[in-house]
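J.: Quick one, structure for this:
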Amino acid sequence: MRTRSGSRALGALALAAALTLGAAGCVPLEEPEEPAGTGGGTATQMLSQLTVAEANPMRGYSRNRFPHWRKTGKNCDVRDTVLERDGKDIQHSGCNVVGGRWESVYDGRAFTDPSQVDIDHMVPLANAWRSGADDWDDSKRGDFANDLDRPQLFAVSASSNRAKGDQDPSQWKPPNRSYWCQYAGDWVAVKHHWQLTVTSAEKAALADMLEGCTWESKP
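T.: Below is the predicted model:
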């Protein structure tokens, strides 16, 4: 299980790499030794343990069935906590984050206005619903939607978050190809912890993204 300090450390790694972005290039993210896991082995090993199933119907789905954002610590809510964790030179007004600098690891765009930054759910809420969360109660869905312990919440550009929507990696990948290993590893870690299913196309896309990642070739 990734701790909050671990999440902050990986967030800091991604942001530090993002600051080296060229004007027209992708974020040259240096791979961590291994994606944040759940004690289940490498991302490829965890992927092999996921249940493959057809996507469940969206009948009954609503974002309101995943209550967020919860109040948390010194910040107003989980959104503010992620903005503070993933940003630099953070400015507050009371418990709200009102300024700072953010680098979106999905596409390398930089922002100083938090209203232009979205908090992305690595595994989107609607995808989780189709993958087994439709059987959860709203309290558990709230735990999932506010999960700060897994690599589930990231401050990214609003445009990339909205382009992603509720799509899985067989349908959408970050424009920044150098982030694909981390993206696939984080996606698998979240689904593995929450025991969510994957479709066959989703599993194939994740396996393809993980092929050649440095941590996957370690003995």
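J.: contacts, neighbours, all on C-alpha from now
T.: OK.
J.: Pull the residues that contact the longest strand along the chain.
T.: If you go by DSSP state E, the chain has its longest strand at strand 96-103. Where contact means C-alpha atoms under 8 Å, 6 or more residues apart in numbering, the residues beyond strand 96-103 that reach it are 15, 18-19, 75-76, 80, 83-84, 86-92, 109-114, 117, 155-156.
J.: Can you name the next helix or strand after it?
T.: strand 110-111 (DSSP states H and E).
J.: Another sequence for comparison is provided below:
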Amino acid sequence: MHVLLALSSALLSPILVAALPTPPGIPSASTARSELSGLTVAARGSSSGYSRDEFNHWITISGSCNTRETVLQRDGTNVATSSACAATSGTWVSPYDGATWTAASDVDIDHMVPLSNAWQSGASSWSASQRQAFANDLDNPQLWAVTDNVNQSKGDRSPDEWKPPLASFYCTYASAWIKVKSVYSLTITSAEKTALQGMLDTC
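T.: Predicted structure coming up:
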């Protein structure tokens, strides 16, 4: 009986994993801890001058597909699109809360490290092209397809101020946040670092 259960679990696991979004570049917990220790701790900078328009986002990626549509196709299952690359059907599982959606309008593309947070932790000194690259980064775990109202609840808050509804996602969330901040040499606050360490302790 135990063998049968093990086989069933082994057979089901790939299906369950495949149903979840998998942005690239998520580090292991040990790598995330190492990267966290390398981040500069500093008070959050000023929000003066910040605007979402400072981060040109949802740029054209290929053909008529912009960044949002590209992530919807990457993170969804059986996604069908119109000739303009808009998702017309599909299934999306939001890793933040575990909800499943079949309408693209119920799904937001979240910036793991919010644009405002990035501005206050180093991006205010970047060039326009650097901010555009950050806002449309498909090479690191910065863009996630998630439930729209959960994304709105998060807003521009850091992990010491907001965490995903699913505690089982804390490890991945913290690892992804740390990876993005590390890649872009963004600073973290002491409260942010403490919260991230606590989330990594769930790994």
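J.: ok so, going back, tell me, the longest strand of the first structure lands on which residues of the second structure?
T.: Alignment of strand 96-103 of the first structure against the second structure: residues 86-93, by TM-score structural alignment.
J.: Pull out the buried residues from that stretch.
T.: 86-87, 89-93 (16 or more other C-alpha atoms under 10 Å).
J.: all helices for the second structure, in order.
T.: 2-18, 29-38, 67-75, 115-120, 128-135, 148-154, 170-183, 190-200 (DSSP state H).
J.: Which residue in the first structure aligns with residue 167 of the second structure?
T.: By TM-score structural alignment, residue 167 of the second structure lines up with residue 177.
J.: thinking again about what came up before, give me the ChimeraX select line for the contacts of strand 96-103 of the first structure, limited to the buried ones.
T.: In ChimeraX, this line selects whichever of those come out buried by 16+ other C-alpha under 10 Å:
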select :15,18,19,75,76,80,83,84,86,87,88,90,109,110,111,112,114,117,155,156
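J.: Can you check which of the helices of the second structure gets nearest to residue 162 of the second structure?
T.: Of all the helices of the second structure, helix 148-154 sits nearest to residue 162 of the second structure, with 6.1 Å by C-alpha to C-alpha.
J.: what sits against the counterpart of residue 57 of the second structure in the first structure?
T.: Residue 57 of the second structure maps onto residue 68 in the first structure, with residues paired by TM-score structural alignment. Residues near residue 68 of the first structure by C-alpha under 8 Å, 6+ apart: 78, 142, 145-146.
J.: if I look at residue 68 of the first structure, how far off is residue 201 of the first structure?
T.: 29 Å (C-alpha to C-alpha, to the nearest Å).
J.: what do you get for residue 9 of the first structure?
T.: For residue 9 of the first structure, the distance to residue 201 of the first structure - C-alpha to C-alpha - is 32 Å.
J.: got it, and residue 63 of the first structure?
T.: Taking C-alpha to C-alpha, one finds residue 63 of the first structure at 25 Å from residue 201 of the first structure.
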